[in-house]
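Visitor: Here is a sequence with its predicted model. Questions after.
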Amino acid sequence: MDIDQIIDKIHPLSSSAKLMLKKNVEEVNFPKHSIIIRADKIEKNIYFIKIGIARTFSIIDDDEITFSFGKEGDTIASLKSYIANQKGYESIELLEDCVLYKLNTENLKNLFNENIEIANWGRKFAENELIKAEERLISRQLGTATERYIELLKNYPDLIQRVQLGYIASYLGITQVSLSRIRTNIK
């Protein structure tokens, strides 16, 4: 997905505002297994996925707990760093070789002061990310593992072919054996 599509998906901008924003975006490449955001650090950039897939996880009692995935067109960010300039709690690993768009948050915040359209775009960006986090929380609290798996397949139909089943099981809060049972029952 190209940067124009990603920007418009978040919130449409006029041509001039979009050009201002795009001047601050850099295309970068990272190999599979790169950790581009690390827990307990203030992240100075947000990323948008042009090509590839990523997972967001935290380490709890020496276990990696995956709590979200991102694919083409999605955002990779530590919202705590972006909004509050504080250390984030999550790490983000690339599960494939990825092409990303990088946007420095300090530059973006300077643009907010220069252009009200970009400021509104930034507000919409944060609102969209908050809604995604809320949906994940509600799904985790209220949905069964089977319901969460079906929802994951609906939102990420090719995820099963692109991501290790252990990460998917972790995301669902179940073991790989339980995931195998769910997959067998759905077929």
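Guide: All right, it came through fine.

Visitor: CA only for contacts and neighbour counts going forward, please
Guide: Fine.

Visitor: ok, residues contacting stretch 32-49?
Guide: 1, 6, 58, 70-78, 81-82, 85-106 (CA atoms under 8 Å, 6 or more residues apart in numbering).

Visitor: If we go by neighbour counts, what in it is buried?
Guide: By 16 or more other CA atoms under 10 Å, the buried positions in stretch 32-49 come out as 35-39, 41-49.

Visitor: Of the residues you listed, just say which sits nearest to residue 126.
Guide: Nearest to residue 126 among those, counting by CA to CA, is residue 46 at 11.5 Å.

Visitor: and here's the other structure:
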Amino acid sequence: MDQLKRFLDGISPMNDADWRFFKSKLKEVRFEKNSVILQKGRVENYVSFIAKGMVRFYIPGEESDLTFGFLFENEFVTGYDSLLSGLPSEYQIETLTETLLWRISKKDLDEVYKKTVNGNIIGRKMAESMFLIKSKREISLLNQTAEERYLSLFRDRPNLLQQIPLKYIASYIGVTPQALSRIRKRIT
């Protein structure tokens, strides 16, 4: 939990009373590798901090999944659109490794926003960060070739390429695993 405190203090330091209140709302949740955190068709009710592990966002398909995001340690994970709208999620979130989360319910998070000095600042910064990641991904899909997306991924998030199965990376950049193999051969 100290890891989360340090992370939040880097965004907007919480005084001791606010931290104790926020901390009292958190639950530690552990997931095995390949566990579904958010099932397609279910409403998201939590915001979680990844203390250990990594997750992927994907749309399950009959023949193959469409991966559209990855998150790692020291990042927040949630089906944010479902959390905000109260509508069922159109995608799933799955662990790629054994994962430890610090989780807060939407109801408790709303209470933290109301009763703490800078809970809203932290929430806004988290939302802004998620928006920037999503925006950058959308722009890359519109403006870059698959090879350029792969190279950007390699430059921006090298941990992805070392820890995530290539079939998920291929799906993420919008190509088949065979096309990714050809791209990797060309650039090495």
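Guide: Sure, I can see it. Fair warning: this is a prediction, and the values are worked out from it, not measured in the lab.

Visitor: Quick check: the two most widely separated of the buried residues of stretch 32-49 of the first structure?
Guide: 41 and 49 (21.1 Å).

Visitor: hmm, back to that, which ones among the contacts of stretch 32-49 of the first structure lie within strands?
Guide: 58, 70, 75-76, 91-94, 98-104 (DSSP state E).

Visitor: Distance of the residue sitting furthest away from the middle of the second structure relative to residue 72 of the second structure?
Guide: For the second structure, the largest distance from the centre (CA atoms, centre = their mean) belongs to residue 186, which lies 30.2 Å off. As judged by CA to CA, to the nearest Å, residue 186 of the second structure and residue 72 of the second structure stand 28 Å apart.

Visitor: what about the closest residue to residue 115 of the first structure other than its chain neighbours, which helix or strand?
Guide: Closest residue to residue 115 of the first structure apart from its sequence neighbours, by CA to CA, 6 or more residues apart in numbering: residue 17 at 7.3 Å. Residue 17 of the first structure belongs to helix 15-22 when assigned by DSSP states H and E.

Visitor: Show residues contacting that helix.
Guide: With contact meaning CA under 8 Å, 6+ apart, helix 15-22 of the first structure is reached by 3, 4, 7, 108, 111, 115, 117, 118.

Visitor: Just the buried residues of these.
Guide: Here, 16+ other CA under 10 Å leaves 3, 7, 108, 111, 117, 118 buried among the contacts of helix 15-22 of the first structure.

Visitor: Now do the contacts for the second one.
Guide: When you say that, I think you mean residue 7 of the first structure. 13, 18.

Visitor: next one: the third one
Guide: For residue 108 of the first structure, the set of contacting residues under the criterion of CA under 8 Å, 6+ apart consists of 21, 24.

Visitor: rerun that using 10 Å as the cut-off
Guide: Residue 108 of the first structure is in contact with 20, 21, 24, 25, 45, 46, 82, 114, 118, 119, 122, counting by CA atoms under 10 Å, 6 or more residues apart in numbering.

Visitor: Of those residues, just say which sits nearest to residue 179 of the first structure.
Guide: Checking the contacts of residue 108 of the first structure one by one against residue 179 of the first structure (CA to CA), the nearest turns out to be residue 46, at 32.0 Å.
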